[in-house]
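Engineer: Sequence plus the predicted model coming up.
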Amino acid sequence: MDQSIRLLIADDHEIFRDGLALMLSRQDNIQLVGQASDGRELVELLDTVQADIVMTDLKMPRMDGVTATRILLEKHPGLKIIALSMFDEEDLIVEMLEAGAKGYLLKNADKAEILEAIAQVYDDHIFYCRQTSARLASMIVKSRFDPAREKEKIAFTDREKEIIRLICQQYTAQQIGEKIFLSKRTVEGHRTRILEKMNVKNTAGVVVFALKHNLIKEEELL
């Protein structure tokens, strides 16, 4: 990547924010342009600095992440926003996506997933946290959030549909191969093509897509 990603962090927990900032500031392709301790400070800060991506907590004093996201995207339509969430904030994650966020991460995400989220969102993809629960996937599907906006319907073979269902049920490539009598390598090839067709990057994205397009039913995930 030739150009640095200008990134701003907003979180009212100083220790978490400083730790995240330190990790990100060590990345060659990321330029940390600022930190904010609440939503209002975040909005004000973006009047004085330019950012490509904002990573913001959902619950903050003075102004929460959802309200800040709505205001920011009105003022800066090209800005990309990633929500930072705790485990019990599924309703707020959905609100953030509806407000225009491009993705979300649980706060216990590891370094590799955080960097992957930044890279994917910067490239204009939606990022679903790997730890997305079946309940949250279902809530996203039922919400006003529609990342796909397909112009044409995507077709899957019967074999791909079978593999999609098993991916959604959290089976590994090895386990899928044993169930449907294919080699692990063949299953991995199918999985790669499925992700490309859906334009998603991980299993969470497959689950959301499959639910939204009736490739699997919610009760089959439980």
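Structural biologist: Looks like it arrived, so ask away.
Engineer: Could you use CA atoms for every contact and neighbour count after this?
Structural biologist: OK.
Engineer: mind listing the strands for the protein?
Structural biologist: 5-10, 30-36, 53-57, 80-85, 103-106 (DSSP state E).
Engineer: Turn the ones you listed into a markdown table, including mean neighbour count.
Structural biologist: A markdown table is the format used below for those (neighbours: other CA atoms under 10 Å):
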| stretch | mean neighbour count |
| --- | --- |
| strand 5-10 | 22 |
| strand 30-36 | 19 |
| strand 53-57 | 26 |
| strand 80-85 | 25 |
| strand 103-106 | 25 |
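Engineer: ok, and here's another one to check against it:
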Amino acid sequence: MSKPIHIVLLIQETIFRKAISLLLRQGGLEVLDDFSNVNPLISKLQFSYQSVDLLLMDKSFFATLESEHLLSLYHIYPHLQICVIVPDGISQFEINKLFHKGASFLLNGSLSPEQFIVSLRTTYEKKIQSFHKNLPLRPSQPFGLYSFDENESISLSNREIEIIRLSCLEYNSKEIASLLYISKRTVDQHRLRIMERFGKKNFIGVVLYAVKHNILNVNEI
């Protein structure tokens, strides 16, 4: 028998949230709680549950989460997975942005109820197996599962990487400009473009991604 999956549901639209909650329960999954906005989420997750395995949310809710929220959640629940429900026709660029931000996997919201439950359960279990074995996830894809495409990944120039590295060392834009012999305005433009391309609301998110994906070597910072 499969181990129970403890799920917290995060969907802004009431009718959709209730429908997904009912679908999960009918599929034999345990829904601990559901939320329509981010404000009570972090504090309740910190103190109310002994175990949370999966956050299931829509794309709109995921967009409201800051990098600090995600770091806090992963600190509390190290094995936590985040599944984002996405619409039909989503572009590969948008898919990559969601993975860059921290989504574990994505599911198509237009799947049939049976396909949705099978995809959710199968992918979650394979992610957990890969985590414990310290292996990359390379499952056969269930219905409606989206994957990261490295050919569509966001590349950085040497100048952009250097700006991220100096930001890690706590240099501000004016100091970086002086070190690189460029204007402060140019540094600020680089930083804004990097945040836009990574889909981040602040530069902390950019730095976290760069370290996590070995764009920056921690020993060189």
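Structural biologist: Received it, and whenever you're ready, just let me know what you need. Computed from a predicted model, the values in this text were never measured in an experiment.
Engineer: Just the TM-score for the two chains, thanks.
Structural biologist: The TM-score (TM-score structural alignment, normalised by the length of the second structure) is 0.52; 140 aligned residues with a CA RMSD of 3.2 Å.
Engineer: sorry, back to before: now the strands of the first structure in TSV, with distance to V66 of the first structure?
Structural biologist: Formatted as TSV, the strands of the first structure follow (distance: least, CA to CA, whole Å):
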stretch	distance to V66 of the first structure
strand 5-10	12
strand 30-36	15
strand 53-57	9
strand 80-85	9
strand 103-106	12
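Engineer: Tell me which other helices or strands the longest helix that the second structure contains touches.
Structural biologist: What stands out as the longest helix in the second structure, according to DSSP state H, is helix 113-133. If you count contacts as 3 or more CA pairs under 8 Å, 6 or more residues apart in numbering; DSSP states H and E, helix 113-133 of the second structure packs onto strand 105-108.
Engineer: How much space separates the residue nearest the centre of the first structure from D12 of the first structure?
Structural biologist: Geometric centre of the first structure, nearest residue: F127, 2.4 Å, by CA atoms, centre = their mean. Between F127 of the first structure and D12 of the first structure the computed distance is 23 Å (CA to CA, to the nearest Å).
Engineer: same check, this time on L79 of the first structure
Structural biologist: Relative to D12 of the first structure, and taking CA to CA, L79 of the first structure is found at 21 Å.
Engineer: D110 of the first structure matches what in the second structure?
Structural biologist: Using TM-score structural alignment as the criterion, D110 of the first structure maps onto S112 of the second structure.
Engineer: so where do the helices sit in the first structure?
Structural biologist: Here the first structure has its helices, by DSSP H, at 14-25, 39-45, 65-75, 90-99, 111-122, 134-142, 158-168, 173-180, 184-198, 203-212, 218-221.
Engineer: Adding distance to L105 of the first structure and mean neighbour count, write those out as JSON lines.
Structural biologist: Formatted as JSON lines, the helices of the first structure follow (distance: least, CA to CA, whole Å; neighbours: other CA atoms under 10 Å):
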{"stretch": "helix 14-25", "distance to L105 of the first structure": "12", "mean neighbour count": "14"}
{"stretch": "helix 39-45", "distance to L105 of the first structure": "18", "mean neighbour count": "19"}
{"stretch": "helix 65-75", "distance to L105 of the first structure": "13", "mean neighbour count": "20"}
{"stretch": "helix 90-99", "distance to L105 of the first structure": "9", "mean neighbour count": "20"}
{"stretch": "helix 111-122", "distance to L105 of the first structure": "7", "mean neighbour count": "17"}
{"stretch": "helix 134-142", "distance to L105 of the first structure": "13", "mean neighbour count": "18"}
{"stretch": "helix 158-168", "distance to L105 of the first structure": "19", "mean neighbour count": "18"}
{"stretch": "helix 173-180", "distance to L105 of the first structure": "25", "mean neighbour count": "16"}
{"stretch": "helix 184-198", "distance to L105 of the first structure": "20", "mean neighbour count": "16"}
{"stretch": "helix 203-212", "distance to L105 of the first structure": "12", "mean neighbour count": "22"}
{"stretch": "helix 218-221", "distance to L105 of the first structure": "21", "mean neighbour count": "12"}
